[in-house]
Structure formats: structure tokens, C-alpha cells
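Novice: Predicted coordinates and the sequence they were generated for:
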Amino acid sequence: MSGADADERRQRAAGRGEHEAPPAPEPLPLPVVDSHTHLDLVSDAGGGDPAAQLAAAAAVGVDRVVQVGVDLPSSRWASQLAAEHPQVLATVGVHPNEAPRLGDGLDEALREVERLAAAPRVRGVGETGLDTFRTGPEGAAAQEASFRGHIAIAKRFGKALIIHDREAHAEVLRVLDDEGAPDRVVMHCFSGDAEFADECLRRGFVLSFAGTVTFRNARSLREAARRCPPDRLLVETDAPYLTPHPYRGRRNGPYLIPVTVRGLAEARGVELAPLCRAISDTGEWVFGGWGGA
């Protein structure tokens, strides 16, 4: 996620008009998954209802998405959406910048996350993690307590852990090493350099690259992407944010995944179709099949 709190995220999303939507890209040769999106916020930004967004994505080869929860309302919404649409799976969690705002209610919120995580089409816990960009030292303890709670829930249910890490690389690894990471960990919107990528890959984590990898000033991200084995690579939109170049600053949506995938193929020096197949296979390994409950 962008790192803003829930109200700010929705206000920012609502400020993006329909005229800002980039055109549909050329379809991919093989289908892929958008491993991290927020269809609720895309709708708030004028991007149409979830069914329309899913249809637009499928038309260009993005046939599966993961709808990510960032607070209790969005987590409940994600779980319900996944129950209604076979091409959607859900994650549930409390964003690290939400955790300090909950105060004494954090434990209760984690209990609700645990309840929601039991649903069969909820396949991930988070986004959770640490963020020192938006939240100062006064919120560090609550962020870490929430992060540790999410790790325990993911391990209890055998589901993927979705990590938000903003300017907290060493601290995130410290907590994961201390608690013991789940079998499947996704570094959402990977933002580190090649050395940090190596540390994550050595631990068996999956790196998910957003539209930021296509930005002209993102050389370190592209180097990290080149080091990532195909079976540890995902792509995401984090829509409606992080729209890939050349549409940076406009509203994002799952239908724009092909732009990022093509950018990754160019950065890695590989053919497009095998990369699509690898991304799809990694998504199925991390989240399980989309077809059944």
C-alpha cells in the first residue's frame, strides 16, 4: 500500500477522475495474476465496480487477482469479494500504519483478522509489516506487536504472509528471523536494492514487483529483479497507486499489469511468454488455486 492511513488512502483514491485512466495495453501471450490490488479503492477513484475491473483485466490476460485487506472493513470486503468471484482470492490484515491508531483495540482487531483468515478463499495474512516513513518512533511498538501477531496467524492457518516494508528493511528481517517466518512470505511492492533482495531470497521469500520497477530512476529495483529466480517472482499493481511508466501519476488498475510484466521482461532480458508462465506458477504456489474454495 502507499503507506497512508485508511482515510487518507480513500481520499486520495476518490480524487482520481475517470479521465485519468490510461489506455488498455496489448494483451499478454499467457495469463498472469495481479498479486496485490485494492479494487475497492480503484472503485472509489472512478475505476468502475469490481466486476468491470475484473473484466478489463481478463481482456488483457490478467485472469486472477488478490484483493488485499488493510483494515477490518477492507478485510471483510475482500473476503466477501473472493467468495463471490472465482477469479479473486483475498488477504486480511491491519496495515502497519493502522496499528498505532487502534490503541487498546489492536488485540481485538487481531482476533478479528484471525477469524477472517479461516475463510477458505482468504489465502494470505496482511498486508502487515513495518513502516518508518509514515509512522514515527511513537508508533513503532504497536507496529511491531501487530506484525508479530500477523506472523502467528499466518503460521497458524498455513497462509501466505504479505509484507509491507517501507524504509524498514533491517527491522522487518529482524522480526521475521526472531519469530520464524511462515513457509510463504511475499515482499509486497519490493523496494530494496540487490543486496536486500539477496537477503530476502536467501530466506526463501517471494519478491513482488509493482509499477515502480518501470520508473526511469529505479535502476536498483531492476537490478534486484534481475537477481530474482523465476519461481520467486510476482507482479502487482497496488492499484490504484504505483501506476507504471509511462502512465505514472494516473490511476492504476489490474488491467495495467501487462505494462509492468513487459518492463520486467526487458529488465531481465527474457522472453515474455516464459516470464508470464513463471509469474502464474509462482502465484499458484503462493496462494493456491483460484478455481475452488
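Specialist: Looks like it arrived, so ask away.
Novice: Please count neighbours and contacts with C-alpha atoms only from this point.
Specialist: Will do.
Novice: List the buried residues for stretch 202-211?
Specialist: For stretch 202-211, burial by neighbour count (16 or more other Cα atoms under 10 Å) applies to Gly204, Phe205, Val206, Leu207, Ser208, Phe209, Ala210, Gly211.
Novice: Look up how far Glu98 lies from the fifth one.
Specialist: Just to be clear, that refers to Ser208. Applying Cα to Cα, to the nearest Å, the value for Ser208 to Glu98 is 22 Å.
Novice: With the first one instead?
Specialist: For Gly204, the distance to Glu98 equals 28 Å [Cα to Cα].
Novice: re the thing from before, format the buried residues of stretch 202-211 as JSON lines; extra columns: distance to Leu110 and secondary structure.
Specialist: Shown next, in JSON lines, are the buried residues of stretch 202-211 (distance: Cα to Cα, whole Å; DSSP: H, G, I helix; E, B strand; the rest coil):
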{"residue": "Gly204", "distance to Leu110": "26", "secondary structure": "coil"}
{"residue": "Phe205", "distance to Leu110": "23", "secondary structure": "coil"}
{"residue": "Val206", "distance to Leu110": "24", "secondary structure": "strand"}
{"residue": "Leu207", "distance to Leu110": "25", "secondary structure": "strand"}
{"residue": "Ser208", "distance to Leu110": "25", "secondary structure": "strand"}
{"residue": "Phe209", "distance to Leu110": "27", "secondary structure": "strand"}
{"residue": "Ala210", "distance to Leu110": "27", "secondary structure": "coil"}
{"residue": "Gly211", "distance to Leu110": "30", "secondary structure": "helix"}
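Novice: this is the other structure I want to compare:
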Amino acid sequence: MDFHCHLDLYPNARDVYAQVLGKNEFTWLVTTSPRAFTATSKVLGGSDKVLITPGLHPEIVGARHAELDMLLEQIKQVRAVGEVGLDGSKRFMASYEVQRKVFAAVVTQCAALGGRVLSIHSRQAVKDVLAVLNDHPGYGTAVLHWFTGSASELKAAVAQGCWFSIGPAAFNSAAGQALAKKLPHDRVVPESDGPFAQVNGASVMPWSADQTAQLLGDAWDVTRTEAMHILESNSRRLLELMRA
């Protein structure tokens, strides 16, 4: 399974999609904009093994925030939303206030509709992401993808009930390895974040869950088999929430 993948953005997306249908039981294809969601749904939609969801990636909010109303309408028709969130890194600080307004509007809509499962980007913005979620009880379930916050921010996110999706690329750094050790075992699911995430210069593929299990097993001091069992159990629980 893969709970965060930009499958539509691989250079050979149709081929990767065909392989995913054979290799994965489930793949969550997160899109970066409402227009991308519409286009990808038409081109790649049609399988219950691949969930395509609408989003508005914080990195492009500055240029695409006019699509917010379209996104809010799309959210009415789905049970999950992604990729959304905030990016507080220097590169995207110029759009940060707009990002906050967009993310707050998305979370507000999810709460008004009875809750959704959200795949959330939180780079250098964990405190603000958690604040927005806390301000809108009933928004649903937050899955913080490729979490890179501090240990104290991780503790706060866990206390707020957040889930976490993690892939092989998260282990490229010592900081990522240290955070992985602290992730709550009962709220972690596999992701690839391909094609953007890379290991040894190659894009991570959507069928990388075995590799993630091995790396998590090492971090948690359990076997790869035990880690895979944990990931599979968590994945089925999260899927139930996404399909409720």
C-alpha cells in the first residue's frame, strides 16, 4: 500500500499506474491542484485500487489560490483530501498568509461536511498546522506526510491524534531516522511521495512498502515482518476511516 503518491507526475505515469494495479492493494494518489484532480481523474481514474483525491499543495498556493472554490466543491464529493497543508520554509514564505487562509478554508469545509481524511504537508509549519486543526474540531483525521518537525512538535501532533505516513526517503537523514524511532507504532502508514522523493538518486516507487518496513523495523528494533504487520494493520484501520 502507499498512502501518499504523486502517481500522475511520474514521467511514465500510465506505465506506473498499470504496474500499481498489479503490485499494490491500495494507492492514495494525492494531487497538487483542483485542476490536476479533474484531469488526473479523467486520465487515470476508474480503479478501486487507486484513490485520487483533490488538493492544493502549499508550494503552489501563491499561483493557484484562485482554485480554492473549486477545491471546496470537490471536497463535497470525496472522503479524503490531499495534498494540502502549509510550508513555512524560506522559499515559500511570500505566500504563507495565503497558504494559511487556504488551509483553514479546507479544514473548515471538512469539518462542516462531517470530517475527511487529510494528507497534510507541514514542512517548517507544524505548530500552525496543528493550530488550524485544533480550531476546527470534527475535521476528520490528519495524516502528516513525511513529518520533519521537532521531537516536541511530534509529541504535540501525537497528542492531537495525528497519523503519519512515511517512506524510504525519510530515512536519508540522521534527523529523519531519529524521528522515525519516535513515531507512534499504531498510527504509521507507508508512503512513497514519488516521484519527488528519491533514494540513491532514483525516484521512490509506489510499491516501496517492503523497504519502508525494513527501515522502520530497524528504527523500532523489530523484524521487517513485524514492522510490515504493523503497517498492514494500521493501513486497514485508516482505509476504514477513508471509506466510512
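Specialist: Alright, I've got the coordinates. Keep in mind the model is a prediction, meaning the values are calculated, not measured.
Novice: Taking the centroid of the first structure, which residue is nearest it?
Specialist: With distances taken as Cα atoms, centre = their mean, the residue of the first structure nearest its centroid is His36 (3.1 Å).
Novice: For that residue, pull up the helix or strand it's in.
Specialist: When elements are assigned from DSSP states H and E, His36 of the first structure belongs to strand 32-37.
Novice: quick one on the thing from earlier: which residue in the second structure aligns with the residue nearest to the centre of the first structure?
Specialist: When the second structure is aligned by TM-score structural alignment, the residue opposite His36 of the first structure is His4.
Novice: Distance check, the spatially closest residue to its match that is not a sequence neighbour against Ile52 of the second structure.
Specialist: Closest residue to His4 of the second structure apart from its sequence neighbours, by Cα to Cα, 6 or more residues apart in numbering: Glu191 at 4.9 Å. Counting by Cα to Cα, the separation of Glu191 of the second structure from Ile52 of the second structure is 15 Å.
Novice: Next up, the contacts around the aligned partner of Val235 of the first structure in the second structure.
Specialist: Superposed on the second structure with TM-score structural alignment, Val235 of the first structure falls opposite Pro190. Applying Cα atoms under 8 Å, 6 or more residues apart in numbering, we find Pro190 of the second structure in contact with Met1, Asp2, Phe3, His4, Ser165, Ile166, Gly167, Ala209, Thr212, Leu231, Ser235.
Novice: quick one: Pro190 of the second structure from Ala180 of the second structure, how far?
Specialist: 12 Å.
Novice: In JSON lines: the contacts of Pro190 of the second structure, plus distance to Ser119 of the second structure.
Specialist: Below are the contacts of Pro190 of the second structure laid out as JSON lines (distance: Cα to Cα, whole Å):
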{"residue": "Met1", "distance to Ser119 of the second structure": "15"}
{"residue": "Asp2", "distance to Ser119 of the second structure": "12"}
{"residue": "Phe3", "distance to Ser119 of the second structure": "8"}
{"residue": "His4", "distance to Ser119 of the second structure": "7"}
{"residue": "Ser165", "distance to Ser119 of the second structure": "8"}
{"residue": "Ile166", "distance to Ser119 of the second structure": "12"}
{"residue": "Gly167", "distance to Ser119 of the second structure": "14"}
{"residue": "Ala209", "distance to Ser119 of the second structure": "17"}
{"residue": "Thr212", "distance to Ser119 of the second structure": "18"}
{"residue": "Leu231", "distance to Ser119 of the second structure": "17"}
{"residue": "Ser235", "distance to Ser119 of the second structure": "14"}
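Novice: Pick the one among those residues closest to Val106 of the second structure.
Specialist: His4 (18.3 Å; Cα to Cα).
Novice: my guess is that closest one contacts Thr32, does it?
Specialist: No. The criterion here is Cα atoms under 8 Å, and His4 of the second structure misses it with Thr32 at 11.7 Å.
Novice: Report how many residues lie close to the nearest residue to Ala56 of the first structure once chain neighbours are set aside.
Specialist: Nearest residue to Ala56 of the first structure, sequence neighbours excluded (Cα to Cα, 6+ apart): Tyr255, at 5.8 Å. Other residues near Tyr255 of the first structure come to 26 when the count uses other Cα atoms under 10 Å.
Novice: Tyr255 of the first structure -> the second structure?
Specialist: Aligned partner of Tyr255 of the first structure by TM-score structural alignment: Trp207.
Novice: so what's its match up against?
Specialist: Met1, Asp2, Val20, Lys23, Asn24, Ser192.
Novice: buried residues in stretch 57-64 of the second structure?
Specialist: So for stretch 57-64 of the second structure, counting by 16+ other Cα under 10 Å, buried means His57, Pro58, Glu59, Val61, Gly62, Arg64.
Novice: Make a markdown table from the residues you listed and add secondary structure and distance to Gly85 of the second structure to it.
Specialist: Converted to a markdown table, the buried residues of stretch 57-64 of the second structure look like this (DSSP: H, G, I helix; E, B strand; the rest coil; distance: Cα to Cα, whole Å):
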| residue | secondary structure | distance to Gly85 of the second structure |
| --- | --- | --- |
| His57 | coil | 7 |
| Pro58 | helix | 6 |
| Glu59 | helix | 9 |
| Val61 | helix | 10 |
| Gly62 | helix | 13 |
| Arg64 | helix | 14 |
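Novice: Of these, which is the nearest to Lys155 of the second structure?
Specialist: Pro58 (23.5 Å).
Novice: Surely the closest one and Val84 touch.
Specialist: Yes. If you go by Cα under 8 Å, Pro58 of the second structure and Val84 touch, sitting 6.4 Å apart.
Novice: list the residues that contact both of these two?
Specialist: With Cα under 8 Å, 6+ apart, Pro58 of the second structure and Val84 have common neighbours His121.
Novice: residue boundaries of the strands in the second structure?
Specialist: Assigned by DSSP state E, the strands in the second structure fall at 2-5, 27-30, 50-53, 80-85, 116-121, 140-145, 163-166, 188-190, 198-199, 202-203.
Novice: Touching the third one from outside, list them.
Specialist: Read that as strand 50-53 of the second structure. By Cα under 8 Å, 6+ apart, the list of residues contacting strand 50-53 of the second structure reads 21, 26-31, 37, 40-41, 45, 78, 80-83.
Novice: Map Val92 of the first structure across to the second structure for me.
Specialist: Under TM-score structural alignment, Val92 of the first structure pairs with Pro54 in the second structure.
Novice: list the contacts for that match?
Specialist: Neighbour list for Pro54 of the second structure: 30-34, 36-37, 71, 74-75, 81-83 [criterion: Cα under 8 Å, 6+ apart].
Novice: Among those, pick out the one closest to Ala244 of the second structure, please.
Specialist: Val81 (14.0 Å).
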